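K.L.:
sequence and computational prediction follow.
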Amino acid sequence: MPAPRLSVVLTRRLPEVVETRMKELFDVELRENDIRMSRDELAAAMRRADVLVPCVTDPIDAALLAQAGDKLKLIANYGAGIDHIDVASARQRGVLVSNTPGVVTEDTADMTMALILGVTRRIPEGMALMQSGQWQGWSPTAFMGGRVGGRRLGILGMGRIGQAVARRARAFGMQVHYHNRRRLRPEIEAEVEATWWESLDQMVSRVDVLSINCPHTPSTFHLMNARRLKLMKPSAVIVNTSRGEVIDENALTRMIRAGEIAGAGLDVFEHGHEINPRLRELPNVVLLPHMGSATVEGRVEMGEKVIINIKTFADGHRPPDLVVPGVM
């Protein structure tokens, strides 16, 4: 007699091909709409599931995990970032946590370069004029931005995505600098022609573009605080496709409004979808709705990793993308 299939609850709609494959393998409860679950709905889902498949929009803390009961055995996160999950508390309760690293590297790096170009070449301002119907024709001095070739790019966080950004930036003729907890191996540094800075303060004060590519952890919360933002050159811009909490958003808004920073390109925000209204008003700021990994290919590959993690767990083995507390 075959073993009973695992009960799996999805908190959001996933690509159809992913949901179809999950239904073939597991006893899946799909989300009828694509509205994020309330805290009570999350708690109930965790009580009736063997496996929960949450997203970045689902904060799962110790208090919520305490309501899970004994049925839940795996949280198979749909996404690489896991700062919304209290992994240590989950493990203490015997609940494993997996994620989907690596599959969004190229997509996020593409979006980082798009934001760099968008801010430095003033693309949204030009689009807004065209959409308003008020364009009167070409002018020699209209919408003059800056050339990215020759500029110094500082990368904060030189993991997979940071290195992918560096490769793209070199193709555009940018000079690559980086700050990381650990210096890269010499051969990797040589490949992307990157200069390591042990001091983040010193790097920030010298670059023309700063790209945030580090995860959100207690040590990186407001890493770019008001003091550090003031070190940036008034002509510099900052781009963030990682986690909004790394930047003090209010301080950034004040400084851009005051002309102390030339502009910003943000795909993530400190308070989720609640964005400082003064930030939205600024013409030299490009805001995107967390689109960094939003490609068909990337989202399907994320789903495939989730399926592999659940299937491996169902077969009695360690999920290949198991998140281990203390190694994050």
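P.N.:
Perfect, I can see it now. Please read all numbers here as calculations on a predicted model, not as lab measurements. Numbering: from 1, shown residues only.
K.L.:
can we go C-alpha only for contacts and neighbour counts from here?
P.N.:
Noted.
K.L.:
quick one: contacts for G126?
P.N.:
Applying C-alpha atoms under 8 Å, 6 or more residues apart in numbering to G126 gives the contacts F143.
K.L.:
does it lie in a helix or a strand, and which?
P.N.:
Using DSSP states H and E, G126 maps to helix 123-132.
K.L.:
next secondary structure after that helix?
P.N.:
strand 152-156.
K.L.:
list the buried residues for that next one?
P.N.:
The neighbour-count check on strand 152-156 (16 or more other C-alpha atoms under 10 Å) flags 152-156 as buried.
K.L.:
residue contacts, the residue positioned nearest the centre of the chain?
P.N.:
The centroid of the chain falls nearest to S242 when counting by C-alpha atoms, centre = their mean (3.6 Å). Taking C-alpha under 8 Å, 6+ apart, we find S242 in contact with 212-216, 267-268.
K.L.:
put this next to the previous one:
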Amino acid sequence: MAERRPRVWVAQPLFDDTVAQLAAYCDVDATTAITAHDSAALAARLAGVDGALVTLNERIGAAEIAAARSLKVIANVGVGYNNLDIAALGAAGIIATNTPDVLTETTADLGFALLMAAARRIVESDRWLRDGHWGQWSFTTMLGADLHGSTLGIVGMGRIGQAIARRGHHGFGMTVLYHNRTRLPADVEQAAGARYAGFEELLGRVDHLLLALPYSAQNHHLIDAAALARMKPSATLVNIARGGLVDELALVDALAHGRLAAAALDVYENEPDVRPELRALRNIVLTPHIGSASLATRRAMVQRAVDNLLAGLGLGAHAGRPANVVNAGLLAGTAAGVGDAGSRIDINKR
């Protein structure tokens, strides 16, 4: 009797030619229209599959996998994975993967673009011109802040933070300070053109602050009213990390009352909902979580997720060796194949 093919679910429309690679090994159920899957729908979809390819829009925890008896791998299309309950997946023996590396430079590009847009009031100037106000021009119209020669502070000095530091230091002659949970080796600091600083010191010294750190419960609202009060009133804030790092109401208050010059956000606390108080401000740039949104990078992310999904199922060129396992403790040398009674990886093995 022929060994059954594994079943996989693709949660959102992605790139058809890349997703089609799954069909060489698996029976594929691919969602053909952008869909908001609620918890019940996710649970129903996951119940009958061996693997799933999901995006940040799919929030998956214990309730969604309760009936997913054959599920072995969830491949997340994104470097972040706070849409997944990693503890719940680990307890169920389900591998979770992400797509780091391939989006580093593209996300750094977007971070620097937001930095420039906020500092030089690009969006505000565009709106002002379109509204027909150019006839009211004066010598002090739309004065912004320089980037060249200024001080840039980066909180979170992983791959993306380092890429932004290089752009600032080598491209714009900026003094770059950074704060990280762990100080970087001297040679990495030198390559990035960055110097370590304590968090409180960094807040008080920088002209521009950029957040590029992972979100956790411990750093929820890291940038709150007290942190904003330590910053220069002329400073700008950019967040390309996760929305929960910033107390959005405190930010609104600081921007509205001149205690912070400008901000730019690509991420929000309650995506896709954006507070009306934020949308009403003139001195803020708002983009819809597009850090990785170049064609080449998004294609590379989907390819990485497909590769991870196949490898996690014990299939393809990298069978049993998915490159980007978030809960790496589940891997004990090689992943279990679907054919051997569908057994999951023993999470007690190390």
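P.N.:
Arrived safely, thanks for sending. Quick caveat: nothing in here was measured; it's all calculated off a predicted structure.
K.L.:
TM-score for these two?
P.N.:
Aligned and superposed, the two chains score 0.94 in TM-score terms (TM-score structural alignment, normalised by the length of structure 1); 325 aligned residues with a C-alpha RMSD of 1.8 Å.
K.L.:
circling back to that earlier point, can you give me the buried ones in the helix holding G126 of structure 1?
P.N.:
Buried, per 16+ other C-alpha under 10 Å, within helix 123-132 of structure 1: 123-125.
K.L.:
max pairwise distance over the buried residues of strand 152-156 of structure 1: which two?
P.N.:
R152 and L156 (12.9 Å; C-alpha to C-alpha).
K.L.:
wouldn't A227 of structure 2 be in contact with L202 here?
P.N.:
No - the pair A227 of structure 2 / L202 is not scored as a contact, 10.4 Å apart, by C-alpha atoms under 8 Å.
K.L.:
who's more crowded, these two?
P.N.:
Taking other C-alpha atoms under 10 Å, A227 of structure 2 and L202 do not tie; L202 has more neighbours (23 against 17).
K.L.:
give me the element the more buried one is part of.
P.N.:
Per DSSP H and E: L202 of structure 2 is located in helix 199-205.
K.L.:
tell me the SS of L89 of structure 2?
P.N.:
Secondary structure for L89 of structure 2, judged by DSSP: H, G, I helix; E, B strand; the rest coil, is helix.
K.L.:
using JSON lines, lay out the contacts of S242 of structure 1 together with distance to G259 of structure 1.
P.N.:
JSON lines is the format used below for those (distance: C-alpha to C-alpha, whole Å):
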{"residue": "I212", "distance to G259 of structure 1": "21"}
{"residue": "N213", "distance to G259 of structure 1": "24"}
{"residue": "C214", "distance to G259 of structure 1": "26"}
{"residue": "P215", "distance to G259 of structure 1": "28"}
{"residue": "H216", "distance to G259 of structure 1": "27"}
{"residue": "D267", "distance to G259 of structure 1": "21"}
{"residue": "V268", "distance to G259 of structure 1": "22"}
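K.L.:
those residues in strands, which ones?
P.N.:
Residues of the contacts of S242 of structure 1 located in strands (DSSP state E): I212.
K.L.:
among the contacts of S242 of structure 1, who's most crowded?
P.N.:
That'd be N213 among these, by other C-alpha under 10 Å, with 26 neighbours.
K.L.:
mind listing what that one touches?
P.N.:
By C-alpha under 8 Å, 6+ apart, the contact list for N213 of structure 1 reads 155-159, 161-162, 240-242.
K.L.:
can you flag which of these belong to strands?
P.N.:
155-156, 240.
K.L.:
as a check, name the ranges of all strands in structure 1.
P.N.:
Counting by DSSP E, the strands of structure 1 are 7-10, 27-29, 51-53, 74-76, 96-98, 152-156, 175-179, 194-196, 209-212, 237-240, 263-266, 285-287.
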